[in-house]
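Peer 1: Whatever this is, show me its structure:
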Amino acid sequence: MEIDFDEVLDDIHIDEQTVKQKLEGLETEKSPGPDGISARMLKELKSQICRVLVDLYMTSLTEGRLPQDWKTANVSAIYKKGDKTNVGNYRPVSLTCIICKILESIIRCTNFIRNS
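Peer 2: Predicted structure coming up:
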């Protein structure tokens, strides 16, 4: 199946209610990404930052670009089990920016609704 990303992104409209719902649903125990912005901070400031995030998301979609910081991840090796000197006994965990995760979630939900 081929996806036309121009079509997918052009028709997405993000509103304050959607962003506020995503912010309210954040798990505050999660670690922040490389930008250092925690889920707790975003959740507690949702009323103050909601409009700014909507504008930022819509600009990103319109221009077809993401801020460079959103493309960065902190990668850590997490031990599973067995010999700790064996690299195969570790798995990578990537911490990405929560603000970008919210946008990704909105896009996934929008596409799911369209394809249902």
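
Peer 1: from here on, contacts and neighbour counts on C-alpha atoms
Peer 2: OK.

Peer 1: Can you say which helix or strand has residue 109 in it?
Peer 2: Per DSSP states H and E: residue 109 is located in helix 98-115.

Peer 1: ugh, wrong one, residue 76
Peer 2: Per DSSP H and E: strand 73-79 holds residue 76.

Peer 1: contacts for that strand?
Peer 2: With contact meaning CA atoms under 8 Å, 6 or more residues apart in numbering, strand 73-79 is reached by 33-34, 89-97.

Peer 1: hmm, try it at 7 Å
Peer 2: Around strand 73-79, the neighbours that count as contacts under CA atoms under 7 Å, 6 or more residues apart in numbering are 33-34, 89-96.

Peer 1: Second chain to compare with the first, below:
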Amino acid sequence: IDDIKPIIIKEFSQLIIKPLLQIFNLSFTQGSVLCAMKKAIVTPIFKGGDSTSLGNYRPISVLPVFAKILEKLMYNRVYNYLTE
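Peer 2: Prediction:
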């Protein structure tokens, strides 16, 4: 699921919108997320100093694109609920 690039999703959005909405709505109603959307790729980023010291790196995690879309949808729902 992480190999799908945002440009591909954008290009084929009309074909995948209904299945995606079903998955996202299930996440909202069941209060759970697919395991594939929880898996992040963690990359150590060098902060500076001694490159052999693990303390000089910080982890950056990158979630799949679909997880980011779900996160944005959830944010919008919560924001709209709280501001009404």
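
Peer 1: corresponding residues in structure 2 for the helix holding residue 109 of structure 1?
Peer 2: Using TM-score structural alignment, the residues of structure 2 aligned to helix 98-115 of structure 1 are 65-82.

Peer 1: mean deviation (superposed) between the matching stretch and structure 1, please.
Peer 2: In this overlay with structure 1, the average offset of stretch 65-82 of structure 2 from its partner residues is 1.2 Å by mean CA distance after the TM-score superposition for structure 1.

Peer 1: Map residue 44 of structure 2 across to structure 1 for me.
Peer 2: That one, residue 44 of structure 2, aligns with residue 77 by TM-score structural alignment.

Peer 1: any chance you could map the strands in structure 1?
Peer 2: 73-79, 90-96 (DSSP state E).

Peer 1: mean distance, the first one to its aligned residues in structure 2?
Peer 2: Between strand 73-79 of structure 1 and its aligned partner residues in structure 2, the average distance after superposition works out to 0.9 Å, using mean CA distance after the TM-score superposition for structure 1.

Peer 1: angle of that strand against strand 90-96?
Peer 2: Angle of strand 73-79 of structure 1 versus strand 90-96, following axes from the mean of the first three to the mean of the last three CA atoms, to 10 degrees, is 150 degrees.

Peer 1: Quick check: end-to-end length of stretch 70-86 of structure 1?
Peer 2: This stretch, stretch 70-86 of structure 1, spans 32 Å end to end (CA to CA, to the nearest Å).

Peer 1: Right, I'll leave it there.
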